[in-house]
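S.K.: What follows is a predicted protein model with its sequence.
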Amino acid sequence: MMSGNALRDLNALPTFERKNDSSSKGNITKPCNGNTIENFEEHQKKRPVSVDINGGETVNSGVEVANLEVEYIESENLSDLEDVDTCLKKLLAGLDSKDWVLVVEALNNVRRLSIFHKEAMHSMLGDLIPLVVKSLKNPRSAVCKTAIMTSADIFSAYNDDLIDSLDPLLLQLLLKSSQDKRFVCEAAERALEAMTTSVSPMLLLPKLQPYVKNRNPRIRAKASMCFSHSVPRLGVEGIKEYGIDKLIQVAASQLSDQLPASREAARTLLLELQTVYEKSHGLSTTISEHPEMDTWENFCQSKLSPLSAQAVLRATNIPREGLVIGS
């Protein structure tokens, strides 16, 4: 008899991870055309199956699960919709369905609409985003990963139009990118990358900054990486407007973080800021009025505590020393 922990792990396994050589694949990615989902009757047929646990141990679950597998389609391989109007009418109901298969189909249709008909769906974003967030929280991995892929396509399509709805999406993606299932983490990281390249950094950085100080070290690390990737998109004038002193303080706070990813993101950001500072001393009126403070070292010491300034200078000097030695 299985232990309680093993049974809970078993029940948490998504359907696409359960393999049976005699099972047939249900197609849950067909574009919406007004008909019921293909092989839906097969979805209703349930029976005990053998599943893989922890990547090796195979046991008979003794529980009934849907005989379906999920195919994750990359954005460039998605096909257009056959009936846009019908899909729009059914979209919110599909996303809010209790049937996970219908939810996945609806999410993929959101992706298609974002790619091929984004103007038609634009007015629905306010109602749609909370349902995508709900799917991101779904314990079934098939729903969660499809919702993550949907988020990435929404970012690419709607850019800054999402800023008022970004907070709940951002939180869930940071959480998903920080958990243990690798295929979910990787999908969430790609969605965060789509976010940093699609949303204006001037709008995105204030949204990210609280998470850089989050109590969860993994969330801090992912947020720090996004922050570091977003800053260069500001450009020199954008950094001047945002405030290089604010940015250097954010980066300095991460240099002593417990996770290497946070520290590396901080070093990358500091090197970017150092390059911008040294190319343009006009980023601060204080600097221009006091030429003696024009060096990077003096600037750091004027904006940070002695310990933080020392850490920043050490982090930004080491790469340059390495280049000299290797030249």
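M.R.: Received the coordinates, thanks. Just so it is clear, the structure is predicted and the values come from calculations on it, not from any experiment. Residues are numbered from 1 along each chain as shown.

S.K.: contacts, neighbours, all on C-alpha from now
M.R.: Fine.

S.K.: top strand in the chain by residue count?
M.R.: With secondary structure taken from DSSP state E, the chain has its longest strand at strand 57-66.

S.K.: which residues sit against the helix or strand following that one?
M.R.: The first helix or strand that comes after strand 57-66 along the chain, using DSSP states H and E, is helix 84-95. The contact list for helix 84-95, computed with C-alpha atoms under 8 Å, 6 or more residues apart in numbering, reads 32-34, 102-107, 109-110, 113, 121, 127-128, 131-132, 135.

S.K.: Now which of the residues you listed would you call buried?
M.R.: Buried members of the contacts of helix 84-95, counted by 16 or more other C-alpha atoms under 10 Å: 32, 102-107, 109-110, 113, 128, 131-132, 135.

S.K.: Take the residues you listed and write them to JSON lines, including distance to A311.
M.R.: What follows is the buried ones among the contacts of helix 84-95, written out as JSON lines (distance: C-alpha to C-alpha, whole Å):
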{"residue": "C32", "distance to A311": "56"}
{"residue": "L102", "distance to A311": "53"}
{"residue": "V103", "distance to A311": "49"}
{"residue": "V104", "distance to A311": "48"}
{"residue": "E105", "distance to A311": "51"}
{"residue": "A106", "distance to A311": "50"}
{"residue": "L107", "distance to A311": "46"}
{"residue": "N109", "distance to A311": "49"}
{"residue": "V110", "distance to A311": "46"}
{"residue": "L113", "distance to A311": "48"}
{"residue": "L128", "distance to A311": "45"}
{"residue": "L131", "distance to A311": "44"}
{"residue": "V132", "distance to A311": "41"}
{"residue": "S135", "distance to A311": "42"}
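
S.K.: Next up, a structure to set beside the first:
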Amino acid sequence: MSGNALRDLNVLAVPGLERKSDGSSKGSFIKPYIENSNEEVDRCQKDSEVNIGNNGVEAGNSEVEYIESENLTDLPDVDSSLNTLLARLDSKDWVSICEALNNVRQLSIYHKEELLEMLGVVIPLIVRSLKNPRSAVCKTAIMTCADIFKVYSDSVVDSFDPLLVQLLLKASQDKRFVCEAAETALVAMTTWVSPSLLLPKLQPYLKSKNPRVRAKASMCFSRSVSQLGLEGIKAYGIDNLIQIAASQLSDQLPESREAARMLALELRAIYDKSHASPGEDCTHLVDSDSWEAFCQTKLSPLSANAILRVTSTPKEGLVFGC
């Protein structure tokens, strides 16, 4: 993971005031609002403070419509949109940026191959929009990420790290409608990107100094492991995974602990299934092959007890490995 990504972990968006309109089949409208444009940054990061006025973001009366993926239509002039896309994504006009981001979404859905050739240049501009202090731009960029994950899946892995760190940050902030959009994008990521490629990307964030980032990464990690299946988990290493689950069980945030509990239960189910003989009840293994023996072999006594507490069946409440 790059140094820039690590430094970005300590960037938290400053909450603003936002208002949603009700009931539109295509999404919500963001009305004009006043937002605090200064972001807190790590001392090691020498970026200057973001100021809306100084960066050319204009306060206007324009409305931004958040269009759900299923309601996006094809572009009337694909060639023109492609030719001007990079310039518009790099614009200082926030309305133009939002329109360009929606064009990226339309191109990914209706013209996948044409956009694929530009993704290496487009993704850094999406990352810039994710960092934009104006929430309308940020949320539209997040929705763009979700569509890119769904359409391109593993093809974006090489450009993945900057997107991942920003989505974890946005999902960790207090601005609800941005946070919810980021969580939706993270679900799309764990759904469409192969777990064997995604898990190594997520693992460093499980040790983030930012507890909220750690929690969001834990939830993503648990969801991704559940898609590995028996052979995938065995290939990735159940020893490694149980140690990760044990470390997260003692995390300060309930979200991290719940993700660790779900991961531990998944691992137990896989372990019992893989060690049961044909026709044998997988909850009744010989002592040497029991889940209890495995945990006690691979973990410290304290960690093993923690895992066994959250994975024990009712019958094992009195005796483990019966």
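M.R.: That came through, no problem. From a predicted model like this one, the values you see are computed outputs, not experimental measurements.

S.K.: Superposing both, give me the TM-score.
M.R.: The TM-score (TM-score structural alignment, normalised by the length of the second structure) is 0.78; 266 aligned residues with a C-alpha RMSD of 2.6 Å.

S.K.: what comes up buried for the longest strand of the first structure?
M.R.: Neighbour count says strand 57-66 of the first structure has 61, 65-66 buried, by 16+ other C-alpha under 10 Å.

S.K.: would you list the residues you listed in JSON lines and tack on distance to F299 of the first structure?
M.R.: Output for the buried residues of strand 57-66 of the first structure, formatted as JSON lines (distance: C-alpha to C-alpha, whole Å):
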{"residue": "S61", "distance to F299 of the first structure": "63"}
{"residue": "V65", "distance to F299 of the first structure": "62"}
{"residue": "A66", "distance to F299 of the first structure": "62"}
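
S.K.: for the residues you listed, which one is nearest D161 of the first structure?
M.R.: Set against D161 of the first structure, the nearest of the buried residues of strand 57-66 of the first structure by C-alpha to C-alpha is A66 (37.9 Å).

S.K.: That closest one maps to what in the second structure?
M.R.: Mapped onto the second structure by TM-score structural alignment, A66 of the first structure lines up with G60.

S.K.: what's the answer for E297 of the first structure, then?
M.R.: Using TM-score structural alignment, E297 of the first structure pairs with E292 in the second structure.

S.K.: So that match is in contact with R309, correct?
M.R.: No - contact criterion C-alpha atoms under 8 Å: E292 of the second structure and R309 do not qualify, at 10.3 Å.

S.K.: and the helix or strand where S224 of the second structure lies, which stretch of the first structure?
M.R.: Element membership for S224 of the second structure (DSSP H and E) is helix 211-225. Counting by TM-score structural alignment, helix 211-225 of the second structure pairs with residues 217-231 of the first structure.

S.K.: How about stretch 142-161 of the second structure?
M.R.: Counting by TM-score structural alignment, stretch 142-161 of the second structure falls onto residues 148-167 of the first structure.

S.K.: Give the buried residues for the lengthiest helix in the second structure.
M.R.: Taking DSSP state H as the criterion, the second structure has its longest helix at helix 254-275. Judged by neighbour count using 16+ other C-alpha under 10 Å, the buried positions of helix 254-275 of the second structure are 255-268, 270-273, 275.

S.K.: same question, stretch 115-129 of the first structure
M.R.: 115-118, 128-129.

S.K.: What of stretch 204-219 of the second structure?
M.R.: Buried residues in stretch 204-219 of the second structure (16+ other C-alpha under 10 Å): 205-208, 210-219.

S.K.: now for D127 of the first structure: what does it line up with in the second structure?
M.R.: In the second structure, D127 of the first structure lands on V121 (TM-score structural alignment).

S.K.: what's near enough to touch that match?
M.R.: L86.

S.K.: Would you mind giving the residues in the second structure matched to stretch 80-98 of the first structure?
M.R.: With TM-score structural alignment as the criterion, stretch 80-98 of the first structure aligns to 74-92.

S.K.: gap between that stretch and the chain center?
M.R.: Stretch 74-92 of the second structure sits 27 Å away from the centroid of its parent chain (C-alpha atoms, centre = their mean, to the nearest Å).

S.K.: for stretch 225-240 of the second structure, same thing?
M.R.: 20 Å.

S.K.: try stretch 236-244 of the second structure
M.R.: Going by C-alpha atoms, centre = their mean, where stretch 236-244 of the second structure is centred and where its chain is centred differ by 21 Å.
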